[in-house]
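J.: Sequence first, predicted coordinates after that:
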Amino acid sequence: MTALFIGLMSGTSLDGVDGVLADFGTTPIAVRAHASAALEPALKAELLALNQPGINELHRAALAANALMRVYASVVKQLLAMTSFVPRQITAIGAHGQTVRHQPQMHDGTGYTLQLANPALLAELTGIDVIADFRSRDVAAGGQGAPLVPAFHQAVFGKPDQTMAVLNIGGMANLTILGPARTDDVLGFDCGPGNALMDAWCLRHLGLPFDADGTWAASGQVHADLLNTMLAEPFFALLPPKSTGRDLFNLDWLELQLKGFPNVMPVDVLTTLTELTARTCTACVQTYGSKSKQLIVCGGGAFNAHLMARLQALMPGVVAQVSDAHGLPAQQVEAAAFAWLARKTIRREPLDLKSITGTRGARVLGAIYPA
């Protein structure tokens, strides 16, 4: 076993695959390389469609998983080329897969979470052991299965003498509160939508995958009544542990919110959606992380200048900074987390996520697919 692991992440935003080659032989961990690959429009559209019931789902999901693994393998190839490492020098790949359904504790009391992947194919394509399916064991043990990254946040961002808050804004937004020193002081949960609704609205009205720098949102006005209608969504009032996804926050949900407001300009809808993300995230920080004077922001939302400005304006007593300022670039955090989780699996180290997901106790997460 070497200290080298690869982490691969394709998030709810569907904006592509991020991969890192992480070296755990140093403290803190060192990212030796970072690579990304966009998803082809047809694959992106299929993955998005598979978030909802449809015809011939099993067949389509299997083929989409195969296609996604080929993108994953291309990112691995990039990482190896950038570092001159060969497959036998990498202990394992941590592969998240693409979440298409997330319904923990629903239906039969256990529920499920589904990340499309074909880890066996990825092992064949790369010649490296693959660790996947990290969330299912947590759900089986009574947990939400998400978010998993707060434990990693503690490892890389935790301070022995202060409370820290880490906000990951991907398709959904999740918050981590890190108490001083001890792992059992970690609290983490989903706040609500991050970029998913904003991105979908931009695609519909501008034909663009996202609002670069938040420029379009910054040009509009918040519609107060629409915002209040959105904030009445029951999910926001739930107590942690809680998690969510496109099962709830999707265009159908947005259309339902807009029914009473037919004359709102599209730009003002986007401005209001951006404000929704900012308000729900800051409310969570203020409720659960009131002792924190620093907010570390990662994920795609960290690149939205308007959103970052709104977060800072709503929390004048907190310094909001992109995670780059704390040693790990915003686009690398989640991929690095899955490299870290893969290492935990290989070493059979259980994670106690009771305060994060509500699981019954410490469990080893993930399944191993040998090369």
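T.: Looks like it arrived, so ask away.

J.: Going by C-alpha atoms from here, please, whenever you check contacts or count neighbours.
T.: OK.

J.: what about residue 151, which SS state?
T.: For residue 151, the secondary-structure state derived from DSSP: H, G, I helix; E, B strand; the rest coil is helix.

J.: separation between it and residue 344?
T.: Computed as Cα to Cα, to the nearest Å, the residue 151 to residue 344 distance reads 11 Å.

J.: more crowded one of those two?
T.: The residue with more neighbours, out of residue 151 and residue 344, is residue 151; 24 against 16, by other Cα atoms under 10 Å.

J.: doesn't residue 189 make contact with that one?
T.: No - using Cα atoms under 8 Å, residue 151 makes no contact with residue 189, being 11.6 Å away.

J.: What separation do you get for residue 250 and residue 264?
T.: Applying Cα to Cα, the value for residue 250 to residue 264 is 19 Å.

J.: who has more neighbours, those two?
T.: residue 250 (16 against 12).

J.: so what's that one up against?
T.: The neighbours of residue 250, taking Cα atoms under 8 Å, 6 or more residues apart in numbering as the test, are 196-197.

J.: which residues of the stretch 251-371 of the chain fall in helices?
T.: 251-258, 266-288, 305-314, 333-346, 354-357 (DSSP state H, counting those that start in this stretch).

J.: Just name the most buried of those helices.
T.: Sort those by mean neighbour count, taking mean count of other Cα atoms under 10 Å, and helix 333-346 sits at the top with a mean of 26.

J.: For that helix, name the packing helices and strands.
T.: Helix 333-346 sits against strand 4-9, strand 17-23, strand 92-95, strand 130-132, helix 150-157, strand 367-369, with contacts defined as 3 or more Cα pairs under 8 Å, 6 or more residues apart in numbering; DSSP states H and E.

J.: Comparison target, given below:
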Amino acid sequence: MNLQSEDFEPVWSAGFMSGTSIDAVDAALILTDGVEVLDFGPVAERKYTPGERNTLKQAIGEARAWNWAGPPPEQAFDAARAVLTATHADAWARLLENWDGPRPALAGIHGQTVLHRAPGKARPGATLQVLDPGAMRAELGVPVAFDFRSNDVAHGGHGAPLAPAYHAALLRQLGAGQSAAVLNLGGVANITYRKRDGSLYAFDTGPANGPIDEWVEGHDAGTHDEGGRLAASGRVHEGALTQWMAHPWFDEPAPKSLDRFDFNASLARGLSLEDGAATLTAFSAEAVAHAIRGFDDTPSQIILCGGGRHNPQLVRELKQRCQCTIRTAEEVGWMGDSIEAQAFAFLAVRTLRRLPISWPGTTSVPEPMTGGELLP
């Protein structure tokens, strides 16, 4: 994977991410030429209200019921688009509130994934992120890059993960010559693995926070396992864990991708609240460990980003099961809650300059692939 390109004048670019955990819109500003990251600007977070979160969850639920068969549930999608426009506008205002640098040249907006299907032998892949780019363009007042996944999927790729281009730029800043990995713990876990020779591979390893959050919320115990306390007080059912890890998806070759609901809280049905949380947490960690065992060499370090790194019990399980050095993004000087937002700021510039944003080793697309649409 080669990110090198002719020199471009760096620009300040904004990025926005609303992940499958549906907790907030993250926004970030970086200075980049689409190849290197030259500087970091402010970051911002706009938490969803319960009502906004329910609107987005309703759109996801109706999308899953629709599953690309028949008329799409546009009423639910329109309601979600309205929420996304308003919350992204709020995040934009917070991002620039105390910023005294140049106005961003453009913004990369991911939208909200409501449905994702990995390509299979008998059917092509498909992915859907809802947003209203015209309304976003009007609210932000700068060119907007969006729809980053469709071109990759249309050419046979998984359309995910897309952050590896940015991970590669960050890892280069840490130095070459060692294998290393970036593990993003969102609703789904995805890993970017840089080998000693500098080649890059990326794929979804399995579930991360998604089933845990769903389990806790389904028991009216909050929206997530705060501080990992439920899991820490429960017992891991190793038999169930072994059964879950026997799912054929784990034996599929990488690159590969998951929908947030391919593995869900129903796995733990019949367990107590605490034991279910403990076993689902261990499952997320064991899926990562399974992926690492398939690497040519053990990474010198795994750098954690995403919301899951705030779960001490998940981090403990990862350290125990992965048997390698695990550090948080903050320990290497990164902003762990904002890396995906920064990634879409980075990808926006690559979209502007028609540079590839996915590769055979990251999404299984046949050749390096450009992506994204630009609303100037």
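T.: Now that the structure is in, tell me what you want to look at. Nothing here was measured: the structure is a model prediction, and the numbers come from that model.

J.: ok so, going back, let's have the helices of the stretch 251-371 of the first structure in a markdown table, adding distance to residue 57 of the first structure.
T.: Formatted as a markdown table, the helices of the stretch 251-371 of the first structure follow (distance: least, Cα to Cα, whole Å):
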| stretch | distance to residue 57 of the first structure |
| --- | --- |
| helix 251-258 | 20 |
| helix 266-288 | 30 |
| helix 305-314 | 36 |
| helix 333-346 | 27 |
| helix 354-357 | 28 |
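
J.: of the ones you listed, which approaches residue 118 of the first structure most closely?
T.: Proximity of those to residue 118 of the first structure was assessed by Cα to Cα; the nearest stretch is helix 333-346, lying at 16.0 Å.

J.: can you list contacts of the closest one?
T.: For helix 333-346 of the first structure, using Cα under 8 Å, 6+ apart, the contacting residues are 5-9, 18-22, 31, 92-96, 131-132, 149, 152, 298-299, 350, 364-368.

J.: Now list the buried members of these.
T.: When the contacts of helix 333-346 of the first structure are checked for burial by 16 or more other Cα atoms under 10 Å, the buried set is 5-9, 18-22, 31, 92-96, 131-132, 149, 152, 298-299, 364-368.

J.: And for the residue mapped onto residue 10 of the first structure from the second structure, the neighbour number?
T.: Alignment note (TM-score structural alignment): residue 10 of the first structure maps to residue 18 of the second structure. Residue 18 of the second structure: 23 surrounding residues under other Cα under 10 Å.

J.: what does residue 141 of the second structure give?
T.: Applying other Cα under 10 Å, I find that residue 141 of the second structure has 14 neighbouring residues.

J.: which residue in the first structure lines up with it?
T.: Match for residue 141 of the second structure (TM-score structural alignment): residue 127.

J.: What of residue 201 of the second structure?
T.: Matched to the first structure by TM-score structural alignment, residue 201 of the second structure sits across from residue 187.

J.: Please name every helix or strand in contact with the helix or strand where that match lies.
T.: Taking DSSP states H and E as the definition, residue 187 of the first structure sits inside strand 186-193. Applying 3+ Cα pairs under 8 Å, 6+ apart, one finds that strand 186-193 of the first structure contacts helix 150-157, strand 172-178, helix 266-288, helix 354-357.

J.: Moving C-terminal from it, which element do we reach first?
T.: According to DSSP H and E, the helix or strand after strand 186-193 of the first structure is helix 196-206.

J.: For the residue lying closest to residue 194 of the second structure once chain neighbours are set aside, give its distance to residue 363 of the second structure.
T.: Distances taken as Cα to Cα, 6 or more residues apart in numbering place residue 200 nearest to residue 194 of the second structure, at 4.6 Å, with adjacent residues excluded. Residue 200 of the second structure sits 11 Å away from residue 363 of the second structure, taking Cα to Cα as the criterion.

J.: Could you count how many residues lie near the equivalent of residue 198 of the first structure over in the second structure?
T.: By TM-score structural alignment, residue 198 of the first structure lines up with residue 212 in the second structure. Residue 212 of the second structure has 28 neighbouring residues, counting by other Cα under 10 Å.
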